[in-house]
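Q: Let me see the structure of the following:
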Amino acid sequence: MEFVILNGEIIERNEAKIDVEDRGYQFGDGVYEVIRVYNGKMFTSKEHLERFEKSAGNIGISVPYSLGEMSSLLEQLILKNDIQLGTVYLQITRGISPRNHAFPHAETPTTMVAYTRQVERPVGNMKSGVKAILTEDIRWLRCDIKSLNLLGNLLAKQKAVEAGCFEAIQHRGETVTEGSSSNVFIVKDGTIFTHPADNLILNGITRKKLQEICSTHSIRLEERSFSIEELMHADEVLMSSTTAEIMPIIDIDGNKVNGGVPGEMSKKLQELFEAEIEIQCGQLVTTPGEI
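A: Take a look at the predicted model:
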């Protein structure tokens, strides 16, 4: 039996019903978060929930629960569904109202849902590295909001899938922004570069944790935009996300990066990131499904 959260209550999944005029369904009028779970514990949940609240506020949605209340509810849900290794998905919309582009009355109740999934760590890909393609970034200009409107991301990801690749690296003109579902970094002469956390990218929680790691361990990381040419001539390229963790990119549009193998910086960052996970969630144990 699987359980979900609907508007603050934990109920059986088959009992959860959303009205067809919910604005999330009609307009994508809402925001979401995905939080990683290791050993039954959420990783960086505070940072995710703070971003959730900020994204909602940026589009005029007031979250009717405190950060503590949301965290408690999600912890109960994880326990109820016995999730040891996976994710918890959280979403809020502007609620149910007759279809109209203008916002409904301010007193319209929001709709908040959450559910869990069992998701293994992509250890095999992290060890071997993955392939990527380049594609023009066609998304809107508020990518810093974790909006439900993901059509541009989906189209980019599908291009990657059809090309037999793991990720699509997006660019606006000659400037690299981020992946379809990840942040992108390059390494050149021992320095890591990543696009500034402005309106053109989502400031990923794993990205922020990676910045903290670099600061703590005296690894040089600079937030500045970089070009496609710099990307293609980088010593190493890597991506970060909640589910992919720190993932080396070893091939872009058929061009090998670092000879087609993960570089030493990528490996070092993976080790340091795993150590951060273990501090919060306990020792990581590799299972057969992760290889």
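Q: switch to C-alpha atoms for all contacts and neighbour counts from now on
A: Will do.
Q: ok, now which ones touch V88?
A: V34, I35, R36, V37, L74, I78, A114, Y115, T116, R117 (C-alpha atoms under 8 Å, 6 or more residues apart in numbering).
Q: next up, for comparison:
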Amino acid sequence: MSVYPIILSQTKFTHRDNLKYPFEERGLQFGDGVYEVIRIYNGNYYLLTEHVDRLFRSAEAIKITLPFTKEEINDLLLELLERNNMKEDGKVYLQVSRGSAPRDHIFPSDVSANFYAYAQDLSRNLANLENGVSTITARDVRWEYCFIKSLNLLPNVLAKQEAKENNCYEAILHMDGLITECSAANVYLVKDGKVYTHPATNRILHGCVRMRVEKFVSDLNIPFMEEGFSVEDIAMADELFLSSSTSEIMPIVKVDNTTIKNGKPGTITKQLQQKYEEDASIKINKINQSV
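A: Next up, the predicted model:
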């Protein structure tokens, strides 16, 4: 995926080749920052308000003062798409760090936050959405502030890489046998017509798509159970799926050596995929034809 040429840096637009930060940058040296990934369909943001709200929550949690209001960042992000003439499916990555200052663990004084955002094309993975994906399980070794969308992602990166090396799409993380989430997604188990997922505590990221899943489930009159489930429960699941801004609502058909039910996406997962497409105003629906 190639990066679009115009970059939003602080509150100004510049060509990507001109974007330079000092080497003493706290995001690079400490992971001292937060980020968001926002999905785009047909040149329009999906869940923009929810992502901006979470950005502010994450920044507040680590005591970063953002260099803009919610209204200002909304306008800037919309202008970013306009300046790149972006009309396709894609995503925007945005990042805020505490700023550039001589390296010291203590917060620097009188330093402005560094901010940038860029847009990329990202087509929908229709084959995976229709057929489902395989995953592995891995021990959750992350910190206790997973609700913050911080730059500290090394455990997530290692888990995702382990999944890739096992020819799998994702790694489902567990702590003492209890499932938390995936390396880059929330995860759900369907059993006896109910959808189970880990409660929205500090142990998981409170996903923007997760919030929509809860709404979709309510709209379909399906019980949404914020109850943890175990690694052992996976073998007994009727369905399993994950959700994120880039994965949408993705069926899981295999975990480690266990095939979920008949190895095909289940009915509730397909219904939720259809609700997602409707909510995101996705024009071309090539999945869920059998729902």
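Q: TM-score of the superposition?
A: Scored against TM-score structural alignment, normalised by the length of structure 1, the superposed chains reach a TM-score of 0.95; 282 aligned residues with a C-alpha RMSD of 1.1 Å.
Q: Tell me which of the contacts of V88 of structure 1 you also see in structure 2.
A: Here these are checked against structure 2 with both residues aligned by TM-score structural alignment, their matches' C-alpha atoms under 8 Å, and the contacts held in both are V34, I35, R36, V37, A114, Y115, T116, R117.
Q: ok, and the closest non-adjacent residue to the fifth one?
A: Right, the one you point to is A114 of structure 1. If the residues on either side of it in the chain are set aside, A114 of structure 1 comes closest to L90, at 4.4 Å by C-alpha to C-alpha, 6 or more residues apart in numbering.
Q: and the equivalent of V237 of structure 1 over in structure 2, which of the three is it?
A: Under the alignment by TM-score structural alignment, V237 of structure 1 pairs with L240 in structure 2. Judged by DSSP: H, G, I helix; E, B strand; the rest coil, the three-state class of L240 of structure 2 is strand.
Q: quick one, what contacts the nearest residue to L240 of structure 2 once chain neighbours are set aside?
A: Distance criterion C-alpha to C-alpha, 6+ apart; nearest residue to L240 of structure 2, sequence neighbours excluded, is L189 at 4.6 Å. Each residue near L189 of structure 2 by C-alpha under 8 Å, 6+ apart is listed here: V195, Y196, T197, F229, I234, A237, D238, E239, L240, F241.
Q: got the end-to-end distance for stretch 7-15 of structure 2?
A: Taking C-alpha to C-alpha, to the nearest Å, the span from the opening residue of stretch 7-15 of structure 2 to its closing residue is 6 Å.
Q: what's the burial count for V213 of structure 2?
A: Using other C-alpha atoms under 10 Å, V213 of structure 2 has 22 neighbouring residues.
Q: cool, H51 of structure 2 as well?
A: H51 of structure 2 has 20 nearby residues by other C-alpha under 10 Å.
Q: In which helix or strand does it reside?
A: Under the assignment given by DSSP states H and E, the secondary-structure element containing H51 of structure 2 is helix 48-61.
Q: mean offset of that helix relative to structure 1 (after superposition)
A: Relative to the matching residues in structure 1, helix 48-61 of structure 2 has an average distance of 0.3 Å after the fit, by mean C-alpha distance after the TM-score superposition for structure 1.
Q: In structure 1, what stretch matches that helix?
A: Residues 45-58 of structure 1 are where helix 48-61 of structure 2 aligns, with TM-score structural alignment as the criterion.
Q: List the buried residues in that stretch.
A: Residues of stretch 45-58 of structure 1 classed as buried under the neighbour-count rule (16 or more other C-alpha atoms under 10 Å) are S45, H48, L49, R51, F52, E53, K54, S55, A56, N58.
Q: Between its first and last residues, what's the separation in stretch 259-271 of structure 2?
A: For stretch 259-271 of structure 2, the separation between the terminal residues is 21 Å (C-alpha to C-alpha).
Q: tell me the contacts of T14 of structure 2?
A: Here T14 of structure 2 is in contact with I6, I7, L8 (criterion: C-alpha under 8 Å, 6+ apart).
Q: Quick check: the gap between it and R26 of structure 2.
A: Between T14 of structure 2 and R26 of structure 2 the distance is 22 Å, computed by C-alpha to C-alpha.
Q: same question, N202 of structure 2
A: Applying C-alpha to C-alpha, one obtains 24 Å for the distance of N202 of structure 2 from R26 of structure 2.
Q: Settle it for me: which of those two has more neighbours?
A: Between N202 of structure 2 and R26, counted using other C-alpha under 10 Å, R26 has the larger neighbour count: 24 against 13.
Q: And the more buried one? What does it align with in structure 1?
A: Per TM-score structural alignment, R26 of structure 2 is aligned with R23.
Q: Dump the buried residues of stretch 45-58 of structure 1 to a markdown table, plus distance to D144 of structure 1.
A: Converted to a markdown table, those look like this (distance: C-alpha to C-alpha, whole Å):
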| residue | distance to D144 of structure 1 |
| --- | --- |
| S45 | 18 |
| H48 | 13 |
| L49 | 15 |
| R51 | 10 |
| F52 | 11 |
| E53 | 13 |
| K54 | 10 |
| S55 | 8 |
| A56 | 11 |
| N58 | 10 |
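Q: Show me which pair in those is furthest apart.
A: For the buried residues of stretch 45-58 of structure 1, the farthest-apart pair by C-alpha to C-alpha is S45 and N58; their separation is 19.8 Å.
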